[in-house]
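> predicted model follows, preceded by the sequence.
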Amino acid sequence: MNKYLINRLLIAIPTLIAISIVIFAILALAPGDPMGEFAMNPSITAEVRENIRKSLGLDQPIHIRYVKWFTAFITGDMGYSFTSRSPVIGLILQRIPTTLWVVGSAYLVGVLLAVPLGVISALKRNTIVDTILTTLVFFGFSLPTFFTGLLFILIFSIQLKWFPFIYNSTLQVTDLQSFIAQVKQSIMPISVLGIWQTAMLMRFVRSEILENIHQDYVRTAYAKGLPRFLVINRHVLRNALIPVVTLVALEIPSVFTGALVTEKVFRVPGIGALLIDSIYKNDTPVVMAITFIYAILIVIFNLVADILYGLLDPRVKYTK
């Protein structure tokens, strides 16, 4: 196991370096100028704009800029935003609690619902229960989150007036009343993301349960007199969750980077909304930091998924 982890880490380092080079080159060569907003301001002369460009390091060759950025990043310095002139790490840390609350809660709801519903749908195959669940999954997976979000706003905010459709980022949770208000404004974005996550994961759980439920080891377990509950939980579900673990692990980074569309629909001030706004404003340091953090999280959770394989299935051996 230790040798396997070391080898994977040694592979991950050049992989992340290559990813950082590609991302930095794409953003550096992309159309758009961070100084474009100053060009329309007559009070800022060309000389001043050039001085600002030099202070931001935009006058240097791309390879020098990359080396400086990467060296600073690995020491914890993500640079400064071109637009707000605030530290990038401060902007990200400011948005993370909201993203973890909304997107993390939705992901947790999706996992907790998808596994039991997928098992029930597989065990009740070709019954009315299975038909209802698969139909709901089809709609939940097919409808884009922006459409579902707008539908929720029309029904629950405008018509029924149950929940606010604009997320209040200034709300401070200090007492029970403010906590209830925080929960109310979070219900719709969490529900929209939770429906999509549940639909996506439930399809895989159902298909894996159906694939394993007729295997020889299941018939052997029944032949030994084990009750159905133990057979499903100790044997079928444990094997069926192995490919699902990969999907769950690869989706966890999105919990930290936010849901781009849903955050914009409900005006949730999360990481996803920050990324979109930064792209519009050509704020390269912010875009670069969030994108590279996302790449790091994907590499890490890929490794986590591989480790969980061994815990779920003893037949998995780590050779390299």
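Right, received. Where do you want to start?
> can we go C-alpha only for contacts and neighbour counts from here?
OK.
> could you pull out the strands in the stretch 201-320 of the chain for me?
Using DSSP state E, counting those that start in this stretch, the stretch 201-320 of the chain contains no strands.
> which residues touch the strand or helix carrying Ser121?
In this assignment (DSSP states H and E), Ser121 forms part of helix 105-123. Residues outside helix 105-123 that contact it (CA atoms under 8 Å, 6 or more residues apart in numbering) are 129-130, 133-134, 190-191, 193-199, 201-207, 209-210, 255.
> now swap in stretch 32-43 and tell me
For stretch 32-43, contacts defined as CA under 8 Å, 6+ apart pick out Ile44, Arg49, Arg53, Phe82, Thr83, Lys281, Asn282, Asp283, Thr284.
> roughly how far apart are the fourth one and Gln182?
Translated: Phe82. 32 Å (CA to CA, to the nearest Å).
> more crowded one of the two?
Using other CA atoms under 10 Å, the more surrounded residue of Phe82 and Gln182 is Phe82, with 21 against 17.
> and here's the other structure:
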Amino acid sequence: MRKVLYYLLRALALILVAISLNFLLVHLMPGDPLLHILGEEEYFTLYYNYPEILDKVRAQYALDGFLFEQYIRFLWNTVTFQFGKSYISGQNVVQVVLFRLRWTLVLSVTAIILSSFVGGALGIFAGYHKGGRADSALTFVFLLFETIPANCLALIVLVIFAFNLHWFPVGGMASGGLTGWAKFADTLYHMVLPVSVLALFKTSTNFLMMKSFVSQIRDEEYILTAEAKGLPRHKVLFRHVLRNVAVPYVTLLCMQFGYMLAGSMLIEVVFSWKGLGTLIYDGVIQHDYPTVQLCFLLIAVCVIFFQFIADILAWKFDPRIKDGAVIHEA
């Protein structure tokens, strides 16, 4: 119980640090936020002729006072989940972010689930038969994909399968004028390319990590003893190999879930998928501070939460972790 409390307090402290950094980074960005809210012409008109009106507008958007006063106000607004309205659209920031969030989750969760099974299975096979032809071929292929930048591979896939072959749509999330099951099927059709690219990158990581885990224990005495006793290969894999690599692999998957909100940003931009990634991209370009702050905060909390889950799982199920040890990221 003491260990769980330690992990919980560490997570809460990291969340406080993330909130503070989130506030400072956004407020130290160049440019007055009011310039983007009012427009250049109206801003400078008020600035030179009616500064008192500009001060009222600044107070309306909670941009007045010293930096420390704004920080305290930001902490309170964060606790009460009040992030105001978007500087660009004028809509409630929480509603906009939550709407975009679900579309990022559709992409990321699907890709993580697919890659966890495919990458894990291939990694076990390659690690158990290390040095073989299949191991060499799979390792070469996945190392190649691991080194290609995500946006480059996404553009290549887009050009080949959308522009040249016309097998899939160029971008977007759905065609207009559809309802019901037709709209659902059309959304799945639009998901194929972005999910495939995202899953391919995660599969490469999962394969290489799982192969490394299995290779480390492949020649351990208990594995060799089990094989010498004549146990079937599938029993050796499930009873001995898989049981020992499950904890670090689950820890790896937890970290992938932690980074899922930010990991698909470039993919979303390339395929015009209106998720959290494109919202962050547009918010940074247009200096939409409230939207960017909430997005960054969600990403940080997601990473910290799944790191907390990974620590608890590793501490609970891995007997090699002694009391008082600190779990590090896989």
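Here it is on my side, so go on. Predicted model, so just to flag it, every value in this text is computed and none were measured.
> after superposition, what is the TM-score?
Laid over one another, the chains give 0.91 as their TM-score (TM-score structural alignment, normalised by the length of the first structure), with 319 aligned residues with a CA RMSD of 2.2 Å.
> circling back to that earlier point, and the contacts of stretch 32-43 of the first structure, which is closest to Pro31 of the first structure?
Distances from Pro31 of the first structure to the contacts of stretch 32-43 of the first structure, taken as CA to CA, are shortest for Asn282 (9.0 Å).
> burial measure for the equivalent of the closest one over in the second structure, as a count.
Aligned counterpart of Asn282 of the first structure in the second structure: His287 (TM-score structural alignment). Per other CA under 10 Å, the neighbour tally for His287 of the second structure reads 23.
> gap between His287 of the second structure and Glu40 of the second structure?
His287 of the second structure is 13 Å from Glu40 of the second structure, where distance means CA to CA.
> now stretch 23-36 of the second structure: buried residues?
Within stretch 23-36 of the second structure, the residues scored as buried using 16 or more other CA atoms under 10 Å are Phe23, Val26, His27, Pro33, Leu34.
> Glu317 of the second structure: neighbour count?
Not quite, residue 317 of the second structure is Phe, not Glu. 11.
> my read: it touches Pro248, true?
No. Counting by CA atoms under 8 Å, Phe317 of the second structure stays clear of Pro248, with 10.4 Å between them.
> not counting its neighbours along the chain, what's nearest the alignment partner in the second structure of Ala122 of the first structure?
Using TM-score structural alignment, the partner of Ala122 of the first structure in the second structure is Gly127. Nearest residue to Gly127 of the second structure in three dimensions, chain neighbours excluded: Lys211, at 4.4 Å (CA to CA, 6 or more residues apart in numbering).
> so how many other residues sit close to Leu241 of the first structure?
By other CA under 10 Å, 20 other residues sit near Leu241 of the first structure.
> got the contact list for it?
Applying CA under 8 Å, 6+ apart, we find Leu241 of the first structure in contact with Val205, Glu208, Leu312.
> trace it over to the second structure, please.
The alignment partner of Leu241 of the first structure in the second structure, by TM-score structural alignment, is Ala246.
> for Ile96 of the first structure, same thing?
Counting by TM-score structural alignment, the partner of Ile96 of the first structure is Leu101.
> would you mind measuring from Leu135 of the first structure to Ala106 of the first structure?
Rather than Leu, residue 135 of the first structure is Thr. Distance from Thr135 of the first structure to Ala106 of the first structure, by CA to CA: 21 Å.
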